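# Structure for this input, please:
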Amino acid sequence: MTFYSFLGSLEIGLIFSLVALGVLISFRILNFPDLTVDGSFPLGGAVAATMIAAGANPFLATAVAVLAGALAGLLTGWFNVRLKIMDLLAGILLMTALYSINLRIMGKPNVPLITEPTVFTLLLPELLPDYVERPLVLLVVVIAAKLLLDWFFSSQIGLALRATGANPRMARAQGVPTGLATMAGLALSNALVALGGALFAQSQGGADISMGIGTIVIGLAAVIIGESILPARRLVWVTLAVILGAILYRFFIALALNSDLIGLKSQDLNLVAALLVTFALVLPMLRRKWRSGRGAGG
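Down below sits the predicted model:
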């Protein structure tokens, strides 16, 4: 792997770290299988790219994209809490609707940003090569998101969200409005995913209607890989593990696709992703068997 490929993998891994943090909130903290992610990721990219192409400030466009993602998550929660639609089906409904909404926002299947200013060009204009500058900016964004999440989930509101996911009946007995907590958690989750989509569009030079396909798989893979390599109970370490999982996931894919020995090509991307997720799911079981075998042998 070349240095350029290394930085490119790091850049994409950091972007999908934000997606993985969002998936962590919905799947692990709220225990809510939210498939809205596949729609809110391109939603963030569509909103940001369309506004930037229309002449808006990239920071304002990114902020509006985050708000759009939060609204999408809020609607998913509203479908589940108020309309009593099953959690999985609520996410599928929003994901399906967002495909048409994203097309409406962009007005066409893709919006290029090759010649437009982005948050990367405005933060460090011509100080560093763009392939070095983008990972540095993204690293700061991801660290800030992690620290803010750690602080939020140690606050009273954050603890209420965690209690809602862990034991909703007990949370209601303690006076926690679990319905509002679920909607707020999903809004936060999809806001992070949309932020990742907005930064992805600006990093890759445009937004495309198909850029969200498989996003939920990548997010889940990052969570599972992170939990496998750094098992922890404290949320501070869990968020760090998820970030590392997203970065390692991209590195594994880059190594597999750039290995002449294996002979994989770009069309094998989904196959490599499926194999990585399968390995991450099986790894904890293999680790337990290995430990039990050592114990029996001792």
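
# Only C-alpha atoms from now on, for both contacts and neighbour counts.
Noted.

# Would you map the helices across the stretch 51-200 of the chain?
For the stretch 51-200 of the chain, helices defined by DSSP state H, counting those that start in this stretch occupy the ranges 58-81, 87-106, 119-123, 130-152, 156-166, 168-173, 178-204.

# Dump the ones you listed into CSV; add mean neighbour count as well.
Shown next, in CSV, are these (neighbours: other CA atoms under 10 Å):
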stretch, mean neighbour count
helix 58-81, 24
helix 87-106, 18
helix 119-123, 16
helix 130-152, 17
helix 156-166, 19
helix 168-173, 15
helix 178-204, 27
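
# Report all helices and strands that the host helix or strand of residue 255 contacts.
Secondary structure from DSSP states H and E places residue 255 in helix 235-257. Judged by 3 or more CA pairs under 8 Å, 6 or more residues apart in numbering; DSSP states H and E, the packing partners of helix 235-257 are helix 3-23, helix 130-152, helix 215-229, helix 269-297.

# What residues sit buried inside it?
Going by neighbour count (16 or more other CA atoms under 10 Å), the buried part of helix 235-257 is 236-251, 253-257.

# So which residues make contact with that helix?
Contacts with helix 235-257, where a contact means CA atoms under 8 Å, 6 or more residues apart in numbering, come from 1, 5-6, 9-10, 12-14, 16-18, 20-21, 24, 146, 150, 218-219, 221-227, 229-232, 262-266, 268-269, 272-273, 276.

# which stretch among the helices and strands packed on helix 235-257 comes nearest residue 115?
helix 130-152 (13.6 Å; CA to CA).

# Spell out which residues sit in contact with the nearest residue to residue 88 once chain neighbours are set aside, please.
Taking CA to CA, 6 or more residues apart in numbering, and ignoring the residues beside it in sequence, residue 88 has residue 33 as its nearest neighbour in space, at 5.7 Å. Applying CA under 8 Å, 6+ apart to residue 33 gives the contacts 26, 27, 87, 88, 91.

# where does residue 33 land in three-state SS?
Residue 33 falls in the coil class when you classify it by DSSP: H, G, I helix; E, B strand; the rest coil.

# and what of residue 260?
Residue 260 is classified as coil under three-state DSSP.

# Near it, how many other residues are there?
Other residues within reach of residue 260, judged by other CA atoms under 10 Å, total 10.

# Residue 215 versus that one, what's the distance?
In this view, residue 260 and residue 215 are 27 Å apart by CA to CA, to the nearest Å.

# one more to line up against the first:
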Amino acid sequence: MFASLFGAVESGIIYAIMALGVYLSFRILDFPDLTVDGSFVTGAGTAAILIVHGQNPFLATIAGGLAGFIAGCITGILHTKGKINPLLSGILMMIALYSVNLRIMDQKPNVPLLGQETSFSMMTSFWQKLGLDAPFNSFLEMVGLGDSLPKTWGIFFFMIIVVILIKLITDWFLKTEVGLAIRAVGDNKRMIRSLSANTDRLTVLGLGISNALVAFSGALIAQYGAFADVGMGIGMIIIGLASVIIGEALFGTKSIARATLAVILGAIIYRVILAIALRIEFLDTGDMKLITAVIVIFSLVLPKVIEANKEKRRRAKKRQAWQKAVKGEGDDIAST
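Below you'll find the model as predicted:
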């Protein structure tokens, strides 16, 4: 049980990068970008094929992110220059990327990374050389979890550092002049255009960065799972939306820093919920998409129900206050 939950947290940290990309397109740019399902595989396939051909895993991961950036920019160009509907431009790019991804992966539907040196294997070796595993393993033995959790912590702390860095860079970027302009495009494109801003260029840039994060996450997931598959991106947009919605519902969005943190925590919570749900006896791995759909529906409906209850309470308090005021005035009149 503890091992599966730890694995869910570990993978949730990696998927949080993808969720941040979805947050940029859906919340910041207000653009329903379905390119995500394709660009996730683009990053995974690019990194996997480069690693198989002997390239440095870290450079391969960055190359995967750059490939996603190009895919996102093309989606933006289809929308801004081709005047294609945002939803349709994303669908068209997602379909095109299926063939592109097969080309990247040498026409193979699956590229295994078993026995290959990856970013995670390198970090695990580095962590062990530093001798940092011993304190954590001793602590686990002391609390009785020695056999329940993994013995290596290099991957876990490596991904925490990577996600924190990406979050801080995202927060900083969205507060720069360009970042504020991209946020303005999502809020009111007509207004920002009246200030002589190039909204088309900002849209293309925003979608490029969004899909770069998605592809970067895909490259890390491929190395984490030791394979890249042409179908691994199916439903990825739903996972990203679920992470965003859960995070926003639980932690709020009062500021950019808080919103990005909420998205990261939402991705982790989503993976934990999924891991717990799959331990129910009558559910199996084939029900993952159904579980995802239920989680998203629940995440969408619950905030509205909570808000409706709060509104009812506010109205009831106002009604009681008014009734007390009216009753008080009546008592004053009767006493006179």
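
# between the contacts of residue 33 of the first structure, which is closest to residue 187 of the first structure?
The closest of these, once distances to residue 187 of the first structure are taken by CA to CA, is residue 26, at 9.5 Å.

# Residue 37 of the first structure: neighbour count?
Around residue 37 of the first structure there are 33 other residues, counting by other CA under 10 Å.

# same question, the one 3 residues further on
The local packing of residue 40 of the first structure (other CA under 10 Å) involves 35 other residues.

# so it is in which element?
Going by DSSP H and E, residue 40 of the first structure is part of helix 37-53.

# Ok, residue 329 of the second structure next?
Per DSSP H and E: helix 288-335 holds residue 329 of the second structure.

# Quick one: residues contacting residue 75 of the second structure.
35, 89, 90, 93, 204, 207.

# any idea how far the first one is from residue 16 of the second structure?
Same thing as residue 35 of the second structure. Noted for residue 35 of the second structure: a distance of 17 Å to residue 16 of the second structure, by CA to CA.

# Ok, the second one next?
Distance of residue 89 of the second structure to residue 16 of the second structure, given as CA to CA: 25 Å.

# and what of the third one?
In this structure, residue 90 of the second structure and residue 16 of the second structure are separated by 21 Å, where distance is defined by CA to CA.

# can you check the fourth one too?
Taking CA to CA as the measure, residue 93 of the second structure and residue 16 of the second structure are separated by 23 Å.

# re earlier: list the buried residues in the helix holding residue 40 of the first structure.
Going by 16+ other CA under 10 Å, helix 37-53 of the first structure has these buried residues: 37-53.

# Could you do stretch 282-298 of the first structure as well?
283, 284.

# go on, stretch 264-280 of the first structure?
Going by neighbour count (16+ other CA under 10 Å), the buried part of stretch 264-280 of the first structure is 264, 272, 273, 276, 277, 280.

# And stretch 216-236 of the first structure, by the same measure?
216-228, 230, 236.

# what sits against the residue lying closest to residue 44 of the first structure once chain neighbours are set aside?
Nearest in space to residue 44 of the first structure, with sequence neighbours left out and distances taken as CA to CA, 6+ apart, is residue 194 at 4.1 Å. Contacts for residue 194 of the first structure (CA under 8 Å, 6+ apart) come out as 19, 40, 41, 42, 43, 44, 45, 65, 66, 68, 69, 70.

# Burial check on residue 110 of the second structure, number of neighbours?
Neighbours around residue 110 of the second structure, by other CA under 10 Å: 17.

# Settle this for me: it is touching residue 222, isn't it.
No: Residue 110 of the second structure is beyond contact range of residue 222, at 10.5 Å (criterion: CA atoms under 8 Å).

# Overlap in contacts, these two.
residue 228.

# Just give me the match in the second structure for residue 227 of the first structure.
Aligning on TM-score structural alignment places residue 227 of the first structure opposite residue 248 in the second structure.

# which residue sits closest to the residue mapped onto residue 69 of the first structure from the second structure, ignoring its sequence neighbours?
In the second structure, the residue paired with residue 69 of the first structure is residue 68, using TM-score structural alignment. Among residues not flanking residue 68 of the second structure along the chain, residue 212 sits closest, at 4.5 Å (CA to CA, 6+ apart).

# wait, doesn't the one you found sit right on residue 63?
No: contact criterion CA under 8 Å: residue 212 of the second structure and residue 63 do not qualify, at 9.6 Å.

# quick one on the thing from earlier: can you tell me how far the residue nearest to residue 44 of the first structure is from residue 21 of the first structure?
From residue 194 of the first structure to residue 21 of the first structure the distance is 12 Å (CA to CA).

# can you check residue 70 of the first structure too?
14 Å.

# And residue 225 of the first structure, by the same measure?
13 Å.

# Figure out the helix or strand that residue 234 of the second structure lives in.
Residue 234 of the second structure belongs to no helix or strand, assigned by DSSP H and E.

# Just tell me what it corresponds to in the first structure.
Per TM-score structural alignment, residue 234 of the second structure is aligned with residue 213.

# Repeat that for residue 273 of the second structure.
Counting by TM-score structural alignment, the partner of residue 273 of the second structure is residue 252.

# separation between the nearest residue to residue 224 of the first structure once chain neighbours are set aside and residue 118 of the first structure?
Spatial nearest neighbour of residue 224 of the first structure, excluding adjacent residues (CA to CA, 6+ apart): residue 280 at 6.0 Å. In this view, residue 280 of the first structure and residue 118 of the first structure are 35 Å apart by CA to CA.
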